[in-house]
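> Let's see this in three dimensions:
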Amino acid sequence: MTMNAWPADPFASKPPKAPSRRLREPGHVPGEIGIWVFIFGDLLIFALFFGVFVYERSRNAGLFEQAREHMNLTFGAGNTFLLLTGSMFVALSLNSLRRGASGRGSRMILVTLLCGVGFVVNKALEYSSEIQAGHTPSTNSFYMYYFVFTGIHLLHLLLGMVALVIMYLIARKPSLTRRDLRNLEAGASYWHLIDLLWIVLFALLYLMR
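Next comes the predicted model:
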């Protein structure tokens, strides 16, 4: 008759878990070089737009200030909150996905997508409010810049939402490759660009005196 082995000591220290393999290496630049070329190019174009706006405002300070006073700060602040929240969650999602938590990471991408939907709805309501008040691109220079700049930004955001859908599909994969991670980082970097551009627009259109 064979004797059963003694049970393992429940108080014995357990061997440390092997560290999870991370897909990001030290010194890693997020995304692909192409997305950064696009981001810096886009920033230069918007910097030109913003410079033109500031110059025109200096020439027509009274008109621009009167128009700014009619802007609905609640809409602007609400959209700022939505984009900042979305950027926070897309950053948290990347951290989760790098650690293999695909479920948590993909859900956070969905939260960012919902923030984008909220921005679109809020902007549609704001456009409707301004038009009902008689403010259109032909009203004066301020509203011309307002509709053009925010319209271009809205187009960027819609493209960003398409990128978020692609990111969500990638995040749902059973396992991620380094290329998958680079694609996720590229999408997140583009979303942060949208956030940055809006913050500047919010300051120029709603706050600048």
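> CA atoms for contacts and neighbours, from now on please.
OK.
> For the chain, which segments are assigned as helices?
33-59, 61-69, 73-98, 102-132, 141-171, 178-202 (DSSP state H).
> Just send these back as a markdown table, with mean neighbour count too.
Shown next, in a markdown table, are the helices of the chain (neighbours: other Cα atoms under 10 Å):
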| stretch | mean neighbour count |
| --- | --- |
| helix 33-59 | 14 |
| helix 61-69 | 16 |
| helix 73-98 | 19 |
| helix 102-132 | 18 |
| helix 141-171 | 18 |
| helix 178-202 | 20 |
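> which one is residue 163 nearest to, not counting chain neighbours?
residue 187 (5.8 Å; Cα to Cα, 6 or more residues apart in numbering).
> where's that neighbour relative to residue 146, distance?
Here residue 187 is placed at a distance of 27 Å from residue 146 (Cα to Cα, to the nearest Å).
> quick one on the thing from earlier: quick check, the residue nearest to residue 163 in contact with residue 165.
No. Checked against Cα atoms under 8 Å, the pair residue 187 and residue 165 is beyond contact range at 9.8 Å.
> Give the full set of residues in contact with the nearest residue to residue 89 once chain neighbours are set aside.
Counting by Cα to Cα, 6+ apart, residue 108 is the residue found nearest to residue 89 once chain neighbours are left out, at 5.5 Å. The neighbours of residue 108, taking Cα atoms under 8 Å, 6 or more residues apart in numbering as the test, are 89, 90, 92, 93.
> let's see this one next to it:
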Amino acid sequence: MRIEQGHIFRPETSNNIQYSVRLEITDSLIELEFSDDSFAPKDFGKVEIILGVFNGLGKITFLDCSLSGTATGGGANIKKYRVEYLLQGVHIYSWQELKFSKCIANIPSLFDWVNIRPITNKLWTEKKLYCEHPKEIKLASFDKFELLFSFEYHTSIEKNEIHLKQYTNLKIVAKNNFLFLNEFFEILTHFKKFMLFIINKSPISETITLFNDKYTRLSLL
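This is a model prediction of the structure:
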């Protein structure tokens, strides 16, 4: 679970800032909680886009937000909004901006299933580790997009240790410059069903990163 503090506002009323907002992120829930004296009727429903800035995360765009709870007491009115999608790193003001050229989903279970490793361990025989980026593997090509496996590794240093982590990603590339966000989600959903029901692997993704011409990369949490 991750909890951060920050502020939020709506695209159409950017000067009306709600401060002291609590953001909770778990494996199954993204939720905003704050004290607000305004209980206008429009608040009792779905808000398509909420923008915010949070400690440790920076700029955030919340998509498909629905009021999940209210409470009154102690001189404060508490609101909770459940968030369907969270984009980190940018403020997007309309759904028309939500189009991207490619999407990379890091799904940990793909690493063992595909079994192509960027790191070759020859410490015992040669006292060496070989690190390289294998070529991408094209899985399928459709009218509007291509599916590929891509490979990478990350290194980190902690105290006197070097940690290496290998990844196999699902890469979705739009053929005609872009796909809308909901189209990427639909493709991912079908692929994850394939993983779960056909090859019996966990479809849980650690990160989903989107790319387009305007923004270098956006992380979807």
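> TM-score of the superposed pair?
After superposition, the two chains reach a TM-score (TM-score structural alignment, normalised by the length of structure 1) of 0.22; 79 aligned residues with a Cα RMSD of 5.9 Å.
> returning to what we had before: same list (the contacts of residue 108 of structure 1) but as TSV, adding distance to residue 36 of structure 1.
Shown next, in TSV, are those (distance: Cα to Cα, whole Å):
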residue	distance to residue 36 of structure 1
89	21
90	18
92	21
93	20
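> Out of the residues you listed, which comes closest to residue 43 of structure 1?
Closest approach between the contacts of residue 108 of structure 1 and residue 43 of structure 1, by Cα to Cα: residue 90, at 20.6 Å.
> Tell me which residues touch the closest one, please.
Per Cα under 8 Å, 6+ apart, neighbours of residue 90 of structure 1: 108, 109, 112, 188.
> ok, now how distant is it from residue 180 of structure 1?
Distance from residue 90 of structure 1 to residue 180 of structure 1, by Cα to Cα: 15 Å.
> I'd say residue 139 of structure 2 and residue 150 touch.
No. Residue 139 of structure 2 is beyond contact range of residue 150, at 10.6 Å (criterion: Cα under 8 Å).
> which helix is the longest one in structure 2?
Structure 2, longest helix under DSSP H: helix 181-197.
> Could I get the buried residue list for whichever helix or strand comes after that one?
Next along the chain after helix 181-197 of structure 2, taking DSSP states H and E as the criterion, comes strand 207-211. With burial defined by 16 or more other Cα atoms under 10 Å, the residues of strand 207-211 of structure 2 counted as buried are 208, 209, 210, 211.
> got a list of what residue 150 of structure 1 touches?
residue 201.
> Now the nearest residue to residue 46 of structure 2 once chain neighbours are set aside: which helix or strand?
Using Cα to Cα, 6+ apart and skipping the chain neighbours, the partner closest in space to residue 46 of structure 2 is residue 66 (4.3 Å). Counting by DSSP H and E, the element that carries residue 66 of structure 2 is strand 58-73.
> Check which helices and strands that strand sits against.
strand 46-54, strand 76-88 (3 or more Cα pairs under 8 Å, 6 or more residues apart in numbering; DSSP states H and E).
> Any idea which of those strands gets closest to residue 146 of structure 2?
Comparing these by Cα to Cα, strand 76-88 comes nearest, at 23.1 Å.
> quick one on the thing from earlier: just want the angle from the longest helix of structure 2 to strand 207-211.
Angle between the axes of helix 181-197 of structure 2 and strand 207-211 is 150 degrees (criterion: axes from the mean of the first three to the mean of the last three Cα atoms, to 10 degrees).
> Which positions within helix 181-197 of structure 2 qualify as buried?
181, 184, 188, 192, 195.
> ok, the residue nearest to residue 163 of structure 1 to residue 112 of structure 1 distance?
In terms of Cα to Cα, residue 187 of structure 1 sits 12 Å off from residue 112 of structure 1.
> Now for those two: what residues contact both?
residue 164.
> OK, contacts around the residue nearest to residue 97 of structure 1 when sequence neighbours are not counted?
Of all residues not flanking residue 97 of structure 1 in the chain, residue 105 sits nearest, at 5.3 Å (Cα to Cα, 6+ apart). If you count contacts by Cα under 8 Å, 6+ apart, residue 105 of structure 1 has them with 92, 93, 94, 95, 96, 97, 171.
> If I follow the layout properly, the third one ends up in contact with residue 183?
In other words, residue 94 of structure 1. No. Look at residue 94 of structure 1 against residue 183 with Cα under 8 Å: they stay out of range, at 10.9 Å.
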